[in-house]
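Next come a sequence and a model predicted from it.
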Amino acid sequence: MLALSPEILLRAYAMGIFPMAESREAMEVRWVTAERRGILPIDGFHISRSLMRHMKRLRPRVTVNTAFDAVVRACADRPETWINPAIFAAYRGLHQMGHAHSLEVWEGETLAGGVYGVALGGAFFGESMFSAQVNGSKMALAFLMHRLRAGGFRLFDTQFLTDHLASLGAVEVPRRVYETRLSEALPLPASFHPMGYPADPQPEILQPPSASG
């Protein structure tokens, strides 16, 4: 088994491979390359009317990279998880290198939801998201997709396609198609911190589609 280091993780992602543990107690990590891959079209992501109403009413506070460990722990806090101590440590290393990012949604001082993943070139590899409050993960994903569009990302990898992701617009593509899109995205100079990105992107995100032309 390959050692799970940040450097090896980046090489694996560039080849379309990602790690998973069988459980939080598992001592080993397996490397996965799925025959069919889940992706969420960045340019095709739209916020539902019900979610927009919820966000307008709530107006949550949004941060990035301020609670990375808390987001990963919350993602792992479920009956079955693939996040074991080795994976947690490796992604913390990627975070310290500037490749792994978290986005947090707050209701007051409470972490309502979040998402974390890995940025490499113009590809973002979504690892996991969670909800501690109603629509927490959906709000986190909406803010993340807006940031990725602004930053010039072209591929959002969800690894697998779940019913929840499918309801948000994710689709499944054959591995060969995924590998082509990955190879096209990796050389792009995308940024998770795009120049001029607003501290509060909600006015842009929550405006009706017709208002943007």
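Okay, I see it.

CA atoms for contacts and neighbours, from now on please.
OK.

all strands of the chain, in order?
Counting by DSSP state E, the segments of the chain that form strands are 18-20, 30-32, 36-39, 61-64, 100-107, 110-120, 123-131, 155-159, 171-174.

From residue 137, how far off is residue 143?
Using C-alpha to C-alpha, to the nearest Å, residue 143 is found at 10 Å from residue 137.

A further structure is provided below for comparison with the first:
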Amino acid sequence: MAIYLTELDSDNLWFPSPHEALHDPNGLLAYGGDLTHERLLLAYQHGIFPWYSEDDPILWWSPSPRAVFDPKTFKPSKSLKKFQRKHEYQVSINMATETVIEQCASTRSADETWLTNDMQIAYKKLATMGHCHSVEVWQNNKIIGGLYGISIGQVFCGESMFSLKTNASKIALWYFCQHFTAMRGKLIDCQVMNKHLKSLGAMELEREEFIQSLLSLKQEKLVASSYKPQWIKLSSEENP
């Protein structure tokens, strides 16, 4: 069966409506264009994101349903709380964004890796501009897990996470949800549901509901210090 997609021109900064996305494959909207910061920010502001392999053209997606977290209702499991009390991982914001992006790319197998070199460069550029942010999990002064994503008003568009030690990415999400809620954050976008996200309590929104939430929240502001490099969880002996 033939698939007809909109081809984006690098000289023309626009996207088709997310509601034009295909049902099969779910959410495929367009191809081509580029990964400039202007295009990436325009994409995220409209509920669109890039996802493609090294040898493919750039593919743009807006799936339905959309996996999301409500940060204020995120509740870590009893086993995760017990684990954290025992191991006392430390958690920070924006202290090693480039490292987190690189680890998200390198810790996946060859057939899973979608973070191409060009995409890594693009997200690192967004980080220097204050749009891409990371959460780092530490043990013995080494990064053992984390996540990163794009900030659009009171929405955090999560892109990827990784773990080098047990539960590290779960703990990154747990403490980020607490921090994000305190900073007036309202919604965390996880793109597409999977078993890992579901086990953590992610829910699904139909595209229309997600887009409406995004449109209402993208102009709203977080607390000014939200993404200032900082510790959001220290070990007990280091807490004031």
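Perfect, thanks for sending it. Computed from a predicted structure; not experimentally measured.

just to revisit the earlier point, could I get the strands of structure 1 as TSV with distance to residue 193 of structure 1 and mean neighbour count?
Output for the strands of structure 1, formatted as TSV (distance: least, C-alpha to C-alpha, whole Å; neighbours: other C-alpha atoms under 10 Å):
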stretch	distance to residue 193 of structure 1	mean neighbour count
strand 18-20	24	17
strand 30-32	29	13
strand 36-39	22	21
strand 61-64	9	18
strand 100-107	10	24
strand 110-120	11	24
strand 123-131	13	22
strand 155-159	16	23
strand 171-174	26	16
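
and stretch 126-133 of structure 2, which stretch of structure 1?
Alignment note (TM-score structural alignment): stretch 126-133 of structure 2 is matched to residues 94-101 of structure 1.

nearest spatial neighbour of the corresponding residue of structure 2 for residue 154 of structure 1, skipping sequence neighbours?
Counting by TM-score structural alignment, residue 154 of structure 1 corresponds to residue 186 in structure 2. Taking C-alpha to C-alpha, 6 or more residues apart in numbering, and ignoring the residues beside it in sequence, residue 186 of structure 2 has residue 154 as its nearest neighbour in space, at 5.5 Å.

I'd like to know how far the equivalent of that neighbour over in structure 1 sits from residue 77 of structure 1.
Residue 154 of structure 2 maps onto residue 122 of structure 1 when the alignment is built from TM-score structural alignment. Here the criterion is C-alpha to C-alpha. By it, residue 122 of structure 1 lies 30 Å from residue 77 of structure 1.

Between those two, point out the one with more neighbours.
Comparing residue 122 of structure 1 with residue 77 by other C-alpha atoms under 10 Å, the one with more neighbours is residue 122, at 23 against 13.

Kindly provide the distance from the residue minimising distance to the centre of structure 1 to residue 198 of structure 1.
Centroid check for structure 1 by C-alpha atoms, centre = their mean gives residue 126 as the closest residue, at 3.1 Å. Relative to residue 198 of structure 1, residue 126 of structure 1 is positioned 22 Å away (C-alpha to C-alpha).

now swap in residue 80 of structure 1 and tell me
From residue 80 of structure 1 to residue 198 of structure 1 the distance is 37 Å (C-alpha to C-alpha).
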